[in-house]
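> just coords:
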């Protein structure tokens, strides 16, 4: 059905998940266009590939190419407001509309589908797996929620035999998929603005696990109480990591599995959480009959994911940029950076993402952030949300048990960093904090 449309229009085309689907349809020779509120590197890349994009939310700005509802498909992100005027227009004019997840479900239908889910780790795992498949000449197309450093894209195509998708739990989107292989990296409380309770979230992941095609395989973190092929640092896991160590910012470890061992793997992304993600990708590839030597070589050439423990500078100060926006993710970053740099002064710069998430995890954020030597908080990035009374960065700051803490505006960051004694600066957040990274880098280099 989806192939019958010659024109595809996206509401929210600049999102990390939406833009990969837009690239897919451009690759198929479709006429592609859409709206987004801000021009970014992602939308510029789409425009360079021929997409017709506008940034002014007016019906009159919708290109005429999409005026015929018979051959135009509308794909929208659930992150947009329900009263979006373009969404209303297309509904009222009887266009065919699909959520992003529904589009992915149709793209992967009748294909061998691999779906990577989890509240944390799914983007890195999907990107590692994409690289392993690419390097080993497997026919696949992947839609990932981050930019691969190896391919500078969130859409990687080397054939159509396998469709690899990052399965997002937001809005229960991943329940639209029927994978042949699924992986669950983690299940921690999140999106409690969508889910009624932690149990509701867990039930949704259980339903995802039950959506496997007949004879499908489920890979799961050893710590999760779900039946499946287990992986992790625990020696009882079916795929486990042993002899983990870090040398010069790289990880080295062995992978053990039934009747086999892959020794002395070198992996550029530091942190045990990233080694675990690499292990998940390795386990899936073993079940696709890729041999150890080839997987070891491919893991050694993986360059990482943008904004996932990304080194921006290593001198004169160390500057690390990360998408972390949940207490568990911040804890993983904190563990990694303190392990790598035990003698250095470490500053965290954090922009909270969403009022609801800040409310739900206020104490957890405060506890985790307090472990850094110095903390800089920015105002909450609201994204799709309206303010919630009593939920703000000042309240979060007050709950932190640390005397070296500040609440700053973005324009104050550079001056503060220049005058700080911190040796390592870790920038974290899922909002527009990423736009400040280059300014901070340049200021440090002056």
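Perfect, thanks for sending it. All figures in this text were calculated on a predicted structure; none of them were measured in a lab.
> rest of the way, CA atoms for contacts and neighbours
Noted.
> Helices along the stretch 51-200 of the chain, start to end?
85-92, 100-108, 122-135, 198-210 (DSSP state H, counting those that start in this stretch).
> Pull out the buried residues from the last one.
Same thing as helix 198-210. For helix 198-210, the neighbour count (16 or more other CA atoms under 10 Å) marks 201-202, 204-205, 208-209 as buried.
> Distance to residue 353 added to these, as JSON lines?
Below are these laid out as JSON lines (distance: CA to CA, whole Å):
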{"residue": "201", "distance to residue 353": "19"}
{"residue": "202", "distance to residue 353": "22"}
{"residue": "204", "distance to residue 353": "23"}
{"residue": "205", "distance to residue 353": "23"}
{"residue": "208", "distance to residue 353": "26"}
{"residue": "209", "distance to residue 353": "28"}
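> take a look at this one as well, against the first:
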């Protein structure tokens, strides 16, 4: 890419920050804007990025005001009337979405893309970790902070590039993968897509962009149009026999599992994943299928012992099934889940891990449109808990919608449910009779995790 300077609008986002760090690594100057500082922006500033937090054209560094030397990358969450976006548009700068930039950076790589309305972050992060365990190299752009790499960006040798393919704003249609995993295609982002059928059509388009000779790894039972004959289609499942699945699943202490992974080449016996949870077994099967396809492409066989070591040493992703307290008397974990299917999957996993124990779910709805469109599903999923505490809706990029509040979920939940302000959450939980507690949400509920954990540790 010919530009010496890259300016990021929304530089603090998980995907944008990875692109910014990669650009710094490649020797380019980086600057950008975000609404609020965070651990990600602080790390970028420490590495040399110039970042400001006020929407003000005058704060753009002078070196980034020349359209001949500066390219602008923006996230769809930035509104089109943003002052800095308008400035760059009116002055002839090359402006690209984050997904377009990622498409450029993936050129010449063996792209291993993981898509899905849920499960994609953990699965893509595990693909990246298994690439490292099996080959010693591999790069990745991830949608969450990997605990193994302590980053959402992985820089390594070799051609393998693991990418989280995001369906939001149809961003994943900028990618042309060699191997693609599709974990799910549920009704989500309906403020963009309008209907569930439109969501499924976008996933079918993504599948259609797999490179000739490549592979699709798709969840068993997922009904999507597949009409590119030049690819190989593999099905995977949790424990339903198909191309890739788990067998002889045994629960271990602390919610971990031991299981065999069945592949077209045979059985990889006695695998133990480093993170707990029934739902993560399925994610691991998809990840193993992905690296199996990569090895097949390279003409080598999977090293079963290294694979087992990679699975066992996987530390997970921050805010994905992340345990803060795990004792016989008190359990607390946090999860990024913000769709009904994700909530239900996690709560049912907890039921399997901690049978006959009382589960309290804390949930912050994300977006007014998602709450409006999926309130019945949220209520049904949350009713798998024994008690529910809701926070007010986190608006993110949206303006309020009349009549859409957390109340429309609360009134449909079939177990005891209350609504509290975020600042009162930790004290509310401390005063409740708790056993297993799980917090959910894609907003800022995670800012409460430390305080909740401390109070529950005291109770334990």
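Looks like it came in fine. Treat the numbers as computed from the prediction; the structure is a model and nothing was measured.
> Let me see the TM-score of these two.
Aligned and superposed, the two chains score 0.97 in TM-score terms (TM-score structural alignment, normalised by the length of structure 1); 443 aligned residues with a CA RMSD of 1.3 Å.
> ok, back up a step: show me the one of the helices of the stretch 51-200 of structure 1 that comes nearest residue 25 of structure 1.
Proximity to residue 25 of structure 1 (CA to CA) singles out helix 100-108 among these, at 10.2 Å.
> what helices or strands is that closest one leaning on?
In terms of contacts (3 or more CA pairs under 8 Å, 6 or more residues apart in numbering; DSSP states H and E), helix 100-108 of structure 1 is packed against helix 16-27, strand 72-76.
> closest one to residue 4 of structure 1 among the helices of the stretch 51-200 of structure 1?
Proximity to residue 4 of structure 1, assessed across the helices of the stretch 51-200 of structure 1 by CA to CA, is greatest for helix 100-108 (12.1 Å).
> Specify, as a residue range, where the closest one falls in structure 2.
Mapping helix 100-108 of structure 1 onto structure 2 (TM-score structural alignment) gives residues 98-106.
> returning to what we had before: tell me the most buried of the helices and strands packed on helix 100-108 of structure 1?
Mean neighbour count (mean count of other CA atoms under 10 Å) peaks for strand 72-76 among these, with a mean of 24.
> Output the contacting helices and strands for that one.
strand 7-11, strand 96-99, helix 100-108.
> matching residues in structure 2 for the first one?
Alignment of strand 7-11 of structure 1 against structure 2: residues 5-9, by TM-score structural alignment.
> That stretch vs structure 1, mean deviation?
Averaged over the aligned pairs, stretch 5-9 of structure 2 sits 0.5 Å from structure 1 after superposition, using mean CA distance after the TM-score superposition for structure 1.
> where's residue 375 of structure 1, which helix or strand?
Residue 375 of structure 1 is part of strand 374-377 when elements are defined by DSSP states H and E.
> which secondary structure elements does that strand contact?
Short answer (3+ CA pairs under 8 Å, 6+ apart): strand 374-377 of structure 1 packs on strand 346-350, strand 405-407.
> how near is residue 402 of structure 2 to residue 140 of structure 2?
Applying CA to CA, to the nearest Å, the value for residue 402 of structure 2 to residue 140 of structure 2 is 41 Å.
> Neighbour count for those two, which is higher?
residue 140 (27 against 7; other CA atoms under 10 Å).
> residues contacting residue 408 of structure 2?
For residue 408 of structure 2, the contact set (CA atoms under 8 Å, 6 or more residues apart in numbering) comprises residue 375.
> Now which residue in structure 1 aligns to it?
Using TM-score structural alignment, residue 408 of structure 2 sits opposite residue 395 in structure 1.
> and what of residue 58 of structure 2?
Looks like residue 58 of structure 2 aligns to residue 60 there (TM-score structural alignment).
> With residue 385 of structure 2 instead?
Residue correspondence to structure 1 (TM-score structural alignment): residue 385 of structure 2 is matched to residue 372.
> And what about its match, helix, strand or coil?
Secondary structure state of residue 372 of structure 1, per DSSP: H, G, I helix; E, B strand; the rest coil, is coil.
> quick one: it and residue 344 touch, right?
No - the criterion here is CA atoms under 8 Å, and residue 372 of structure 1 misses it with residue 344 at 10.9 Å.
> quick one, which of those two is more surrounded?
residue 372 (20 against 15).
> so how far is residue 280 of structure 1 from the more buried one?
Distance from residue 372 of structure 1 to residue 280 of structure 1, counting by CA to CA: 29 Å.
> cool, and residue 209 of structure 1?
From residue 209 of structure 1 to residue 280 of structure 1 the distance is 16 Å (CA to CA).
> ok so, going back, what's the most buried one of the helices of the stretch 51-200 of structure 1?
By mean count of other CA under 10 Å, the helices of the stretch 51-200 of structure 1 have helix 122-135 as the most buried, with a mean of 26.
> Give the equivalent position in structure 2 for residue 271 of structure 1.
Match for residue 271 of structure 1 (TM-score structural alignment): residue 277.
> just the helices in the stretch 251-400 of structure 2 please.
278-298, 304-312, 340-353, 368-382.
> Now do the last one: which elements does it pack against?
Counting contacts by 3+ CA pairs under 8 Å, 6+ apart, helix 368-382 of structure 2 is packed against helix 190-193, helix 340-353, helix 407-410.
> List the contacts of the equivalent of residue 443 of structure 1 over in structure 2.
Aligned counterpart of residue 443 of structure 1 in structure 2: residue 455 (TM-score structural alignment). Going by CA under 8 Å, 6+ apart, residue 455 of structure 2 touches 426-427, 430.
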